[in-house]
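Student: From the sequence below, what's the structure:
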Amino acid sequence: MSQKMSSEVDDLGVSVHAVTPENVNGADVYGAGLKNEVGEYNCFLNVIIQSLWHLRRFRDEFLARSTSEHVHVGDPCVTCALYDIFTALSMASADMQREAVAPTSLRIALSNLYPDSNFFQEVMCAESSFEELLDFVEMNHQLACDPDAGGCGKLNYIHHILSSPPHVFTIVLGWQNTCESVEDITATLSSLATEIDISVLYRGLDPKNRYCLVSVVCYYGQHYHFFAYSHDYERWVMYDDRTVKVIGGWDDVLTMCEKGHLQPQVLFFEAVS
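Tutor: Okay, here's the model as predicted:
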């Protein structure tokens, strides 16, 4: 796809060429994809990597640190493997060829870290793997007054208190099954907002702690898709393993999810500075 160049003149009378986002190839501007070779089933790991990569503050601070500035976890080290992938993504983003990056080193590091688990093994089903990850962050809305500690056993609602607002806020959506009806998917999508105020959810925060949606993980048919918002070009982009595709505005993302039966699983919000 050819790039359309618009010419402007700055205060010094110099002609400035700007790339028009509508006419830019996504693979040329919006970053690189991740490899998922036949039989590897890397899609669940790929969306996790892309999720972390597109959290700008995490990415910048993580890459700013040396690989020697942390305690090594596992052999090979999980942190080092992720650092190498981030470095490769950074280099690929600067390279016009946009070669997809292999996540293999991280998968090997994770599988070696948990040798007795099928969690990160090569033929592991993407659906069950990501569901295990979601279980790690799942929290009940009610907690019983502990009878073992002399409590009455009554269920009490949990009150969440934050002493300071986080930079990133994550929402995990729970679905009844992995193949919901179009009507249920559409109803859920229509309730999603691209901007939220978390002070209505947590005590201890000043009003109007605004957060903007920056990325979404979706699932359909034992495969995961990832959507991220490009602040530079004000466009949503889809990352489907090695494929990088410009989608457009948020309404275009919703339309694609409805037509493709894509169920949003995880939503990442960043604080509005």
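Student: drop to CA atoms for contacts and neighbour counts, all remaining ones
Tutor: OK.
Student: Against Phe120, how distant is Ser105?
Tutor: Going from Ser105 to Phe120 by Cα to Cα, to the nearest Å gives 12 Å.
Student: give me the number of residues near the residue lying closest to Leu213 once chain neighbours are set aside?
Tutor: Distance criterion Cα to Cα, 6 or more residues apart in numbering; nearest residue to Leu213, sequence neighbours excluded, is Phe269 at 4.3 Å. Residues within reach of Phe269, counting by other Cα atoms under 10 Å, total 21.
Student: which secondary structure elements does the helix or strand containing Phe269 contact?
Tutor: Assigned by DSSP states H and E, Phe269 belongs to strand 263-271. Counting contacts by 3 or more Cα pairs under 8 Å, 6 or more residues apart in numbering; DSSP states H and E, strand 263-271 is packed against strand 168-172, strand 210-219.
Student: And stretch 200-217, end to end?
Tutor: With Cα to Cα as the measure, stretch 200-217 spans 24 Å from end to end.
Student: Please identify the buried residues of it?
Tutor: For stretch 200-217, burial by neighbour count (16 or more other Cα atoms under 10 Å) applies to 205, 209-217.
Student: what does stretch 182-200 give?
Tutor: For stretch 182-200, burial by neighbour count (16+ other Cα under 10 Å) applies to 182, 185-186, 189, 196, 198-199.
Student: ditto for stretch 52-68
Tutor: Those would be 52-55, 59, 62, 67, for stretch 52-68 by 16+ other Cα under 10 Å.
Student: Output those as TSV; include the columns secondary structure and distance to Gly74.
Tutor: Shown next, in TSV, are the buried residues of stretch 52-68 (DSSP: H, G, I helix; E, B strand; the rest coil; distance: Cα to Cα, whole Å):
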residue	secondary structure	distance to Gly74
Leu52	helix	20
Trp53	helix	22
His54	coil	25
Leu55	coil	25
Arg59	helix	22
Phe62	helix	18
Thr67	coil	14
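Student: before we go on, could you also do this sequence so I can check it against the first one:
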Amino acid sequence: MAWVKLFRKPGTGSTGTGGPPGSMLSLALTKGLLNEPGQNSCFLNSAVQVLWQLDVFRRSLRQLSAHFCLGDACIFCALKSIFSQFQQSRERALPSDTLRHALAETFKDEQRFQLGLMDDAAECFENILERIHLHLVSDSAAEACTSKSCITHQKFAMTLYEQHPYFVCGIKECPVTFVTDRDSLKEVERVLERTDRLRSDMFGELLQAANTIGDLRNCPSNCGQSIKIRRVLMNCPEIVTIGFVWDAEQSDLTEDVIRSLGPHLNLSGLFYRVTDENAKKRDLHLVGMICYSSRHYLAFAYHSKSSKWVFFDDATVKEVSKTTNTSLINQINHIYRSLCLS
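Tutor: Take a look at the predicted model:
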């Protein structure tokens, strides 16, 4: 399973040649996160590293202090503590125990994210964002949050409505979207087979094909036919997340899907229609990936100040290289496959 993290291109500024733009305020140092034997914290460490390397998220979280604190179960405090250590500590690898304990305490009734047990990095990422929302806006439902202080919805949320030729199903606001299963990935494969060569702007088209397959509703006139839903984007999110899920640890589609990833994504190609003018114009740039193989999570993140991609394997941190966008996916794919075979 791979997570792809993208962010909206700023109007000005660049960090160097060939890489996606970012903030020159990014911290130069990168640190690993410890995962001692029996802790099984790689899923959490990977999610935290991607969140830390997202400049817009890190800066926004740093500016916040007032929140509804839950003591030992406060995920907001625990994440702020790790971010502070990233900035101030001289250690090359730091413990993530505080956040691990806060997650375990928060979800003990559901028996999720418990100490010593392996869990899912994508669900960890989503639940960290959801809990931050609740710590900041405790009386607001997640799908109706318009609070300016809620960085979960201000940075991640997509406002969508679903329509078909006869009616509008309703408006939804979601921080995380686009999870595709094996049947959807087969649809991507069929699209690729019909294409002579992979275009640089084709990634959004492939995702739209995968995300809409089988998404049907019964016709409201009760004629017995099924109608395909069309999704319309109404806002311009700063950060977009995409998840690929396979139904087995080993998949013959893995390499093909990774090769089809594009370092750029335009929201207009991802939806049936986009109504926000800024969203129509903005390109998204790939800035992070969480990868899963052999019961272990790894992360890649773009470090904006050095214009380099960095590989995170718990306490191990390695620079990938200073790379152009066109060679980015090939290099990450090569490194990832090498790790899986080692």
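Student: sorry, back to before: so can I have TSV of the helices and strands packed on strand 263-271 of the first structure showing distance to Ser93 of the first structure?
Tutor: TSV is the format used below for these (distance: least, Cα to Cα, whole Å):
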stretch	distance to Ser93 of the first structure
strand 168-172	23
strand 210-219	18
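Student: Quick check: which of the ones you listed is nearest to Val246 of the first structure?
Tutor: For these, the distance to Val246 of the first structure is smallest for strand 210-219, at 13.6 Å, taking Cα to Cα.
Student: In the second structure, point out the residues matching the closest one.
Tutor: Per the alignment by TM-score structural alignment, strand 210-219 of the first structure matches residues 283-292 in the second structure.
Student: Mind reading off the mean deviation between the matching stretch and the first structure?
Tutor: Here the mean offset of stretch 283-292 of the second structure against the first structure after fitting is 0.5 Å, by mean Cα distance after the TM-score superposition for the first structure.
Student: How about residues contacting that stretch?
Tutor: With contact meaning Cα atoms under 8 Å, 6 or more residues apart in numbering, stretch 283-292 of the second structure is reached by 1-9, 20, 46-47, 50, 54, 121, 262-267, 297-302.
Student: Equivalent analysis for stretch 175-188 of the first structure, please.
Tutor: Contacts of stretch 175-188 of the first structure (Cα under 8 Å, 6+ apart): 219-221, 258, 261-263.
Student: give the contact list for Val168 of the second structure.
Tutor: So Val168 of the second structure contacts 161-162 (Cα under 8 Å, 6+ apart).
Student: Would you mind giving the secondary structure of the equivalent of Ala121 of the second structure over in the first structure?
Tutor: Counting by TM-score structural alignment, Ala121 of the second structure corresponds to Phe130 in the first structure. At Phe130 of the first structure the chain is in helix, as set by DSSP: H, G, I helix; E, B strand; the rest coil.
Student: Secondary structure element for the nearest residue to Phe130 of the first structure once chain neighbours are set aside, which one?
Tutor: Excluding its sequence neighbours, the residue lying closest to Phe130 of the first structure (Cα to Cα, 6+ apart) is Phe44, at 6.0 Å. Using DSSP H and E, the element containing Phe44 of the first structure is helix 43-53.
Student: between that helix and strand 263-271, how big is the angle?
Tutor: Going by axes from the mean of the first three to the mean of the last three Cα atoms, to 10 degrees, helix 43-53 of the first structure is angled at 20 degrees with respect to strand 263-271.
Student: elements contacting helix 43-53 of the first structure?
Tutor: Partner elements for helix 43-53 of the first structure (3+ Cα pairs under 8 Å, 6+ apart): helix 56-64, helix 126-137, strand 210-219, strand 224-230.
Student: can you redo those as TSV with distance to Gly249 of the first structure?
Tutor: Below are these laid out as TSV (distance: least, Cα to Cα, whole Å):
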stretch	distance to Gly249 of the first structure
helix 56-64	20
helix 126-137	27
strand 210-219	12
strand 224-230	9
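Student: could you pull out the helices for the stretch 51-200 of the second structure?
Tutor: Ranges of helices within the stretch 51-200 of the second structure are 55-62, 75-88, 97-106, 121-136, 151-156, 182-193, based on DSSP state H, counting those that start in this stretch.
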